[in-house]
Structure formats: C-alpha cells, structure tokens
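> 3D, please:
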Amino acid sequence: MKQVTKRSEVPVEHTWKLEDMIANQQAWDEEYQEVQKLLGRVGDFQGKLHDPSALKQVFTLDDEISLHTERLYVYANMKHHEDMTDPAYQSLSEKARKLSVQVSEATSFITPEILALSDEQLTALINNPELSFYKRSLEEILRQKAHVLSKPEEALMAQVGSMSQASSTIFGMLNNADMKFPKVVNEDGEEVELTHGTYIQFLESRDRDVRRRAFEAMYSTYRKHKNTLGATLSANITKNLFYAKARRYPSILEMALFGDNISTEVYTNLIDTVHDSLPLLHRYMELRKKLLKVDELHMYDLFSPLVEEFKWEISYEEAKQMVLDSLEPLGEDYLKVLEDGFNSRWIDVYENEGKRSGAYSWGAYGTHPYVLLNHKDNLNSMFTLAHEMGHAMHSYLSDEAQEYRYAQYPIFLAEVASTLNEALLMDYLLKKTTDPKAKMYLLTYYADQFRTTLFRQTMFAEFEKIIHEKVEQGESLTHQDFSKIYYDLNKLYHGDAMVVDQDIEMEWARIPHFYTSFYVYKYSTGFSAAISFSKQILEGGEPAVNKYLDFLKSGGSDYPIPTLQKAGVDMSSPEPIKQAMSVFRSIIEQMEELTK
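Model (predicted):
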C-alpha cells in the first residue's frame, strides 16, 4: 500500500493558493484586530434603528464586520483542513470560531430592534429611497414579523432552545456512540465489524450472503432499541408541533418551508409527481433483478454492482480535461473561468497525512472559491471534481454579479449547479463511450443516482409528511406506527418485482435527517431542477445556457422559487420532475437495449 504523503512533500501545484485570500499569518492578525476595532462601534447604534440614516450605517458596518469575519474563519479552517494534526491551525480555527460568536453577540440586537418597530414604521423604512439597497433585507424582516413573539415570550423561547435539541442529541448519542453492531463474515470468510461506514461496503459486495448478513445484522441491532428510537423520533415531532403553534404557523410543514418562502404545493407536487412515475422505478427493479440473475430481488440487493468487475483508471489531468470537454455546452466564458480555476491553484488535489477527508467547495466573498479534494484516479473522483467545481462556479459567478449582502445562494439552490455539471459529464461520457461494458457501468451509476436522490429522498419526505400530519391530528405514534408507515411506503415505491423484507421497516430508525425535519426534499427538488436544466441546455442551446448563467449569477438576490422560474425551471409545477423522469426513462431504455 502506498505511503500517504506528508503535507510538506505535496508538490505546490497540487495545493490550493490560500495567499490569494489572506497573504500570511501577519495579515490574518491585522485583519483580526480590524474586526475588534469595528466591533467597538456597533453598540453606538443601539436604540437608534428607527432612524433611516442610523439604520443604513449599521447595515454597512454589519456587512463589513461579517465579510472580514468570514474571511478569517474560512482561511483558518482551510489551513486547519490541510493537516488537522497541526496544533497552530487547530488554535487559529478555534480563535476564528470564538470571533464568530463574539460578532453574533455584538450584532444580535439589530434584527430584534427592527422587528420591534410598528408595521407602519417598517413600511416607511422599506420605502425610504436612502435604504433602497436594503429593501429586500427589510422586506424579509417584515415577513418574519408575524412569527416573532413579545420580548418576554422570545426570552422564554430562547431558554427552551437548548431543551429542544434533546431528541436529536439523544438520537445522535445512541446512534453514534452507544449502539454496537455485530461482526459480519465477509467474502474472504473474515469477521469484520459492522459500522455505519462499512455497511454500504457490505451492501456493495458481490457475495449475496455477505449483503444479506450485513442487512439483517444492521436492522436486528436497531430493532433491539426500537422503543427508545420510537420515543426520540416522536419527541422530535412534538418539539416541532410546539414551535409551529408558539410561532403561529398553520402547520409544521409550513413552518419548515417558511425560511425559503416556499409554498406547500412545491412539497406535495414533488410527492405526487414521483408517485405518477413509480412505474419507472418498478421497471428499473425488474431490470436489476434480471441483471443480477436472481429469482427474487431483496432490499439488500439494491447496492450490489450490476456490471462485472470494471476498473476505469482516470488520472487527475485526464479528469480535468474530460470535465472541461463535457461542460462545453455552457459556453466560452464559463469554460475560461473554469480553466483558470484549474490552472490558478483553486484546488487542493490529493490526500496527505492529517488532511480532512471528503470533498467540498468553500471560500470568502471577494476572493475566488476553493475546492478540497482527496482525488483518486477513478470515475467517482472525476464526478466529484465536476460536482465541486459546479459549486465553485456558482459561488464565483454570484459573487461577481452580486453585492456581499445578496451574494450567498440559499441551501435550496445549492445542489443545482453541482448536479448539473455531473449530468453534463454523464451525457458526454455516454455519447463518447463505445465499450458496452463501460456504457453499462455509467448507466447503472446514473440510474442509481435517480433511485437514491429522486425516489428515495422523496419517500423520506413523504414519510415525514405522514408522521407529522398524524401528530397534528392528535395521534400519538409509537415505533410500531413508524415501522408500519415506513414498510408500506417501501412496498409502494419498490413495486412487485421487489421482495420488501420485513427488516426494512426499521430503517426509519437510522436516518439522522429525520431530526432536521422537512430537509431531505431539497435533495430531490435540487436534483430535478439540475436534470431539467441539463435537458434544456442540451436541447435548447444558447438561450437556455444564458438563462442558466443568469441563474448562477443571481445568488441570494431573490427567493429560490422565483430565482429558478426566471431561468426556466418552475418547481411549483410538476414539469421539472417530469423532465428528470424522461431522462431516467431514457437510461432504463438504454440499459434494456444493452441487455438484449
């Protein structure tokens, strides 16, 4: 096995150039002092925010402090991620974290003081020409006003805050610390410990007995804790109900969607349209059964490889070139920036000792974005490169086009640009590949993205909707209720070609996202929007590309749904999900063709 390189030995061209953001430690310290100085001025505005001139000054100051703090925080953490064993950057990262808390505390009076103004005063400020740049910020505060309580009630809500985390914290402790899984015998007859990390590896095994043993071991362990896990999930719903009632929302779902200003139709639309397309998933299950050559398809067969051993070596240099070639439909300007990113050390490429695992795109306004990778010479890493550079390009273009206050795009839109890049790369590879084995490998990879992101996350979203509505109607739910609802949904989604093993009824118990309620639907909507964009770009050419680039430049200047609508993707209608499903149908047809 190859020795992992020390950070000091990594060739400089494979590392990111953080000096583009902050030149050195001395510059960091000077900027830190600058923030401390600016913080000293914030308190002067307390009690004066009814005055347009004072309000404008405090907003300007708040933005200045926020930008400096973001730069300090991002730089310190990215230096820490280069080698997490380096104590100098551990402490710098901690210093930046404490500064963020200090800034939050110092500026925390601004929004409540504006909210305390009467509707008439707020409307006057919104319409004041001196504050025209801050109109959107003030309108958003006015929108929230209906759900803000009196001062003593808000103080009480703040005290309840730490208690409200109890269900999530208890679940986390049980799931990650106290729950012990048995050992599972692998393909080589060795006993290997089952963990959250090894579970998917077991399910990807070519040996069916290994998959079955891991599946049964996983869910029999959760079953032993079913009463506790049922109680924690139930407590989480009760907490949500408390907040929805206290903050005067018509339902828990409406409270969850309020932040992004999204109507419940977007949520129900997703579920209904996916329901209409379930025959496609059932067809894919039939195909899976046929390709695996099994009499019965079981839940533990969903991750097993459909293509015999297939190795696709792709060097980093080749991956960069293929990503560039595949994104040609996005036009010269996009490609020029992308190429500049590849050549100007935006990316920290390879693993080294102590480096943070995984991949991300991050940065601070005013400097180009950065990407952290742990690149391996394979297909997966090439898709990761395309994905993370999608995020980076989204940030780059929105930062270029928007002022700091409105540059950050919301989470609802965050996965669109990254998934679109993957879709264009996939389209390019499928058109270019002549080897049937390679083609089948790609199609399987793509089909499973639809299954796991569009269908599975929508099933999760439907489960959340059902259990919350039942509690809102006065029912109290136990682990039996959760299991029955979850099992029935699996039957509905996977169809008759699948033997829905009884054990799957416990899967609800291991999904951490259920403690961040009504979040998972964003994976499905983001994926649908991206596939819809890719279809429009490939079929519609330049007009579609221009609309998409305008979307990337819009940042957080408007709410997510109108931002997408302007670019030609209307998530309040079933259309984008139907467009995504037409791509899924084409994948299945191509797979069926190859199996004839």
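
> C-alpha from now on. contacts and neighbour counts both.
Noted.

> could you point out the longest helix in this protein?
helix 52-82 (DSSP state H).

> report the buried residues of that helix.
Neighbour counts using 16 or more other Cα atoms under 10 Å place 52, 54-56, 58-59, 61-62, 64-82 of helix 52-82 among the buried residues.

> could you say what helices and strands whichever helix or strand comes after it packs with?
Of the helices and strands lying after helix 52-82 in sequence (DSSP states H and E), the nearest is helix 87-107. Judged by 3 or more Cα pairs under 8 Å, 6 or more residues apart in numbering; DSSP states H and E, the packing partners of helix 87-107 are helix 25-42, helix 52-82.

> helices or strands next to the helix or strand just after helix 87-107 in the packing?
Scanning forward in sequence from helix 87-107 by DSSP H and E, the next helix or strand is helix 110-115. For helix 110-115, the packing partners by 3+ Cα pairs under 8 Å, 6+ apart come out as helix 135-145.

> got the angle between the helix it packs on and helix 52-82?
90 degrees (axes from the mean of the first three to the mean of the last three Cα atoms, to 10 degrees).

> would you mind listing the buried residues in helix 135-145?
135, 137, 138, 139, 141, 142, 145.

> kindly reformat the residues you listed as CSV containing distance to residue 265.
CSV is the format used below for those (distance: Cα to Cα, whole Å):
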residue, distance to residue 265
135, 27
137, 25
138, 26
139, 23
141, 24
142, 23
145, 23
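
> give the contact list for residue 280.
By Cα atoms under 8 Å, 6 or more residues apart in numbering, the contact list for residue 280 reads 584, 585.

> I have a second one here; can you model it like the first so I can compare?
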Amino acid sequence: MVQSLPTRAQVKEEETWNLKDLFATEEAYEQALKTVGKEATEFANAYKGTIQDAASALNALDEYRKLYEQLIPIGTYASLAASVDQTDDQAQMRDSKFSSMAAKISSQTSFLMSELSELSLEVLQDASAQSEDYAVLLKDIIKKKPYQLHPEVEKTLAAFSSTFEAPYSLYNTTKLVDMEFPDFKVNNENYPLSYVSFEGSWESNPDTAKRRAAFNAFSAKLRDYQHTTAKTYDMHLQMEKTTSDLRGYPSVIDYLLMEQDVDRSMYNRQIDVIMKELAPHMRKYAKLLQKIHQLDEMTFADLKIPVDPSYEPTVTIEESKKYIDDALAIMGKDYTDMVDRAYSERWIDFAQNTGKSTGAFCASPYGNHSYILISWTGSMEDVFVLAHELGHAGHFYNAYKHQSVFNGDASMYFIEAPSTMNEMLMANHLLKNSDDPRFKRWVLSSIISRTYYHNFVTHLLEAAYQRKVYEIIDKGGNVNATILNELKRGVLEEFWGEDVIINDGAELTWMRQPHYYMGLYPYTYSAGLTISTEMTKRVLKEGKPAVDDWLTVLQAGGSKNPAELAQMAGIDITTDKPLRDTIAYIGELIDQIEKLTEEIG
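Below is the predicted model of the structure:
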C-alpha cells in the first residue's frame, strides 16, 4: 500500500544530497552572492565600451568567464535547495532572490555580447582562432549576429530574464504546492494519492481496479487546475513568440532550434518517422499487454503495466550500486570511480518527501560534481533511472575535465545520448547474465516499457503535440485548456489508433511535464536514444575501441555540434538510417517478448 509522504525534515540525512559541497554555510552562500554582485558592477565599469579588436575581446572574455564561473555554484545551490521542497518558504525566497540578482547581472553584462556582435566577422574569426576556450561562444555570436538587437534593447531583455522564467515557477507552484490529491477508494478502502505515488507506483500497479481508479482520481485533480496551467503555458509561449519576432526569426521553432545547433529537417524527421513507423510496433506491444493481463479493453491508463508484475525485483539503494557498477564496468575504472563517489559523497537525493520535484534530473555545475534528484521507491525501474542520470553525470564529468565553461555543454539534441546509453548497458548486462526465460522477458520488457517507452513514446508524443502548439503560436494564435486537450488527445489517438482506448483524463497528460518550458526538449530524448542505441551495438560488438571512441565523444562536450559528435562515434544522424535501425530494433525486442511469453505459457 502507498503511504503518505513524510516532510523534508523527517527524511534520513544519508538519503539526501550534500549541498555543503557547494557552500558549507548559509553565510558563505550570502557572501558569495554579495561578492558576485559587486564584481559584476566592477566588470561593467571596467570593460563597457572597450571592445574594439580581437585582443580586447579576449581580455574582456577572460574577466567575464571568472564572473560566470562564480555565478554557477550560487545558482545551483539556490535551485537545488528549492527543488527538494517546494513548501520550504526560505528555499523558495532564496531561489527567487537569486533569480532577481542574476537578471540584474545579466542586464549589467549584456553589453559584452552586444559589443562582440558589433565586431566584424574577420575580427571575431581572428579572436576565435587565438583562443580555443572561446571558439564555441564566438561561433555562436557569429551565427546569431543577424538576430542581435540594439544594445539597450538587449540590456532591457536581460533585465527581464527572471520575469521570463516566471511561468515555469508558477507551473511548479501549481503542480507541487497547490495541487493536493484526495485519497481514492476501491472496494470501500481508501488509498493515498500524490504526484510521486501516481507516477512511481499507481500508474503501473497490476491491480486493474486500483490502477484505473488512481488514474481517474489523478485526472480529476489535474482537471481542476487545467485552466490555470494552460494560461501559465500560454504566457510562456507568447513570451517566446515576442522574442522570436523581435529578433527576426522566421518562426518560434527556428528560434528554439538555433540553440540546439541542428536544422529543422532533423527535428521534423525525428517526429514524423517515429509517429508513423514506431506506432505499429507499440500497438502490438499494447495488445500483448492486454492479452497477458486478460483486460476487457486496453486503455491509456493501462499502458504502464509491467509484462510480469509478480517478477519485479525490489532493490535497496545499496544493492543498486552493485548493479550499476557491474553494468557500467565496461566504461572503465575512471567512470565507475565517479559512480562510487556519487554514492559515498552524497551526490544523490534519494528521499521521498512532500514538495519534492517529480521525476528525476541531474544538475552539473561547472567546477563541481553533479547532483542527482530521484525519489527512490525500491523498484528495479529506479536502478534504470539512476543509471540514466549517472550517464548525464558521467558526460559532464568527462566534458568539464577537457573543456572550458563555454565549450562544456553539448547541444540539447545530443544531451540524452550518454544517459540512455547507460540504460542500454544496464539492460544488456542483465540479459547477458541469465538464461531464465522469465528473467529475460522481464529485462526485455523493461527496455521497452521504460527506456524506449519513456524516450521514444512519452516524450516523442509530447514533441508531436508541442510542434502542433507552436504551429498555432507561429500563426499569431493563443492556446487554452480546451485547445491543448484537443491537440493532446489527437496525437494520442493518431499514435495508438484503434488498439488503445484514449480514456477521459489522457488528454490532460500535457499538464504533467515541465519540458514544455525548456524549449524543444521533448524530441531530443528520442534523438539521444537513437545515437545511444547505435553506439551500444558498437560497444557490445567491439568492446574497448568503441568505448574509447565514446569517451572521446563525451570529453568533446559542446566543442562540436550534434552531427559532428555522432560522426565521431561512427553514426551519421544527417540520414534517417540510425533512426530506422533503432525502430527496427524496438520491433525485434517486442517480437522476442512475444516469443518468450508463448514459451513461458
């Protein structure tokens, strides 16, 4: 039975992350905030109006880098403290105070990018040739030169940056603070419900009556907040549209893709090919679930049931370490040493508590180690999720050792490749170490229901829906709850066809994801997993040479664009071959699950 969640103060310290690695005391944090504010003013006074040539540009960038590197741990500390407890007023106020300070600093220092943009192409290329540390930043400035506004306009926009982040904060407040879920009833017995318990437990509960009742109760509460959440989202969209128009981009999609360093054909291909070619495989999987569980009908609320729920191993936090160490041993000692440190040095926040952000994420501040948020339920799924987040940690651990702060972060298009790679290594390690058909079926179904469902279905359907939203916004339109519900339902019906009943409440799924406030993020999950699927095949076939190639890719960070990074790994993502190969591979896995089901009987 799912229990009500404890408060943050009631959880064990060893299950929380140690933010003291960023700042030992609150006083140290406050002092750092004060110091960086003072130094930002000094920087502006010293360098504004001085950037005339390559030498003065590099001189200013050197000083700006010091300031930027000071801001990173301050912002990370404020954000992470708030993310584990949205009900903590002090943490929320600290985060808000930092956002205001960051907006002020951004406004003060906006002259730097404006003055750099006004330099000639030859001077920018000269500066780039002289300093590898700033090559990516300067290339970005050259690319965005046509879209740069008057320095005073840039300064004003920067001053409003914390206001532009307000819709996302409002979304989180609505979702994690104001939304309280009532108990739901099955056979005269009450069961507690929360965001975490629904997504971590009830959504995949093998008891059909409880699972569907939980879905209905969860959806009913979402429906109470649909209009507020839609208005919040529309506010975010209109700000993106205004910025895109001001800068002269042909569309919001083009504006958002500019940050990812990929062209529109790569974006559209990922959505169109999967919507059309993966759908038949996933419908087959849905029908298999219906047959195994002898369901009267297959509904949207049933799609997360495990193939074999009675076989789901439970895993302690300590046991998860051995699973992950063994699975990732192929990556080499330096990599697994990092994993061990993540456990021993408390990089990971395992606790379940009220007010904690849902899902999981990895924050990697430059100059420090990563921090991973997860709500540990003890299911094997958690091990896959943690391996995924440690993939992000491993990526930044390698990149930041070899790249400057401006070259360290890879494009969002590539960002999910190292994380999903770890999930694939975990699954293949488990498969290799057993001949039991039931265990093999459990592992294969885990790959489908978790790794691929999450990245190639859940997030891809978000992406297909998101593209429809931006098509409305690009035509000058607005959205409300009715429109968003219709769009989401339409995408779900298109993908699942007549094989899955899209029951009431499924259309509200758009309310559950924070990704819509992060640009064109959802489609990149499937892009990353396409790369990691192909790379995993290489690693399993070739061993160390392929691993060495992959580590070199991780170390490159953001010094190359996604197509170049994939090329270093021997994968050509400028064609549809890797994507079609991955979809075929998913089909093969589902065929194997079906065959093993018949064998097990």
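
> where does the TM-score land?
Scored against TM-score structural alignment, normalised by the length of the first structure, the superposed chains reach a TM-score of 0.82; 589 aligned residues with a Cα RMSD of 4.4 Å.

> one step back: mean deviation, the longest helix of the first structure versus the second structure?
Compared with the second structure after fitting, helix 52-82 of the first structure deviates on average by 3.9 Å (mean Cα distance after the TM-score superposition for the first structure).

> mind checking which helix or strand the counterpart of residue 591 of the first structure in the second structure is in?
Using TM-score structural alignment, the equivalent of residue 591 of the first structure in the second structure is residue 593. Per DSSP H and E: residue 593 of the second structure is located in helix 577-600.

> packing partners of that helix?
Short answer (3+ Cα pairs under 8 Å, 6+ apart): helix 577-600 of the second structure packs on helix 264-277, helix 279-293, helix 437-446, helix 522-542.

> these: which one's closest to residue 552 of the second structure?
Residue 552 of the second structure lies closest, by Cα to Cα, to one member of those: helix 522-542, at 12.9 Å.

> what's the following helix or strand after the closest one?
With DSSP H and E, the next secondary element past helix 522-542 of the second structure is helix 544-556.

> contacts for the helix holding residue 593 of the second structure, please.
With Cα under 8 Å, 6+ apart, helix 577-600 of the second structure has contacts from 270, 273-274, 277-278, 281, 284-285, 288, 437-438, 441, 444-445, 448, 452, 530-531, 533-534, 571-573.

> against residue 232 of the first structure, how distant is the nearest residue to residue 245 of the first structure once chain neighbours are set aside?
With Cα to Cα, 6 or more residues apart in numbering as the criterion, residue 245 of the first structure has its nearest non-adjacent residue at 7.9 Å, and that residue is residue 251. Between residue 251 of the first structure and residue 232 of the first structure the computed distance is 21 Å (Cα to Cα, to the nearest Å).

> neighbour count winner among these two?
residue 232 (21 against 17; other Cα atoms under 10 Å).

> nearest spatial neighbour of that one, skipping sequence neighbours?
Spatial nearest neighbour of residue 232 of the first structure, chain neighbours left out: residue 167 (5.1 Å); criterion: Cα to Cα, 6+ apart.

> and that neighbour, what element?
helix 166-173.

> mean deviation of the following helix or strand past that helix from the second structure?
Downstream of helix 166-173 of the first structure, the next assigned helix or strand under DSSP H and E is strand 183-185. Superposing on the second structure and averaging over aligned pairs (mean Cα distance after the TM-score superposition for the first structure), strand 183-185 of the first structure comes out at 2.8 Å.

> so how far is strand 183-185 of the first structure from its chain's centroid?
Centroid displacement of strand 183-185 of the first structure relative to its chain, using Cα atoms, centre = their mean, to the nearest Å, is 32 Å.

> now the helices for the stretch 251-400 of the second structure?
With DSSP state H, counting those that start in this stretch as the criterion, the stretch 251-400 of the second structure has helices at 252-260, 264-277, 279-293, 317-328, 333-344, 380-402.

> about what we covered before: filter the contacts of helix 577-600 of the second structure down to the buried ones, ChimeraX style.
Of the contacts of helix 577-600 of the second structure, the buried ones can be selected in ChimeraX as follows, counting by 16+ other Cα under 10 Å:
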select :270,274,278,281,284,285,288,437,438,441,444,445,448,452,530,531,533,534,571,572,573
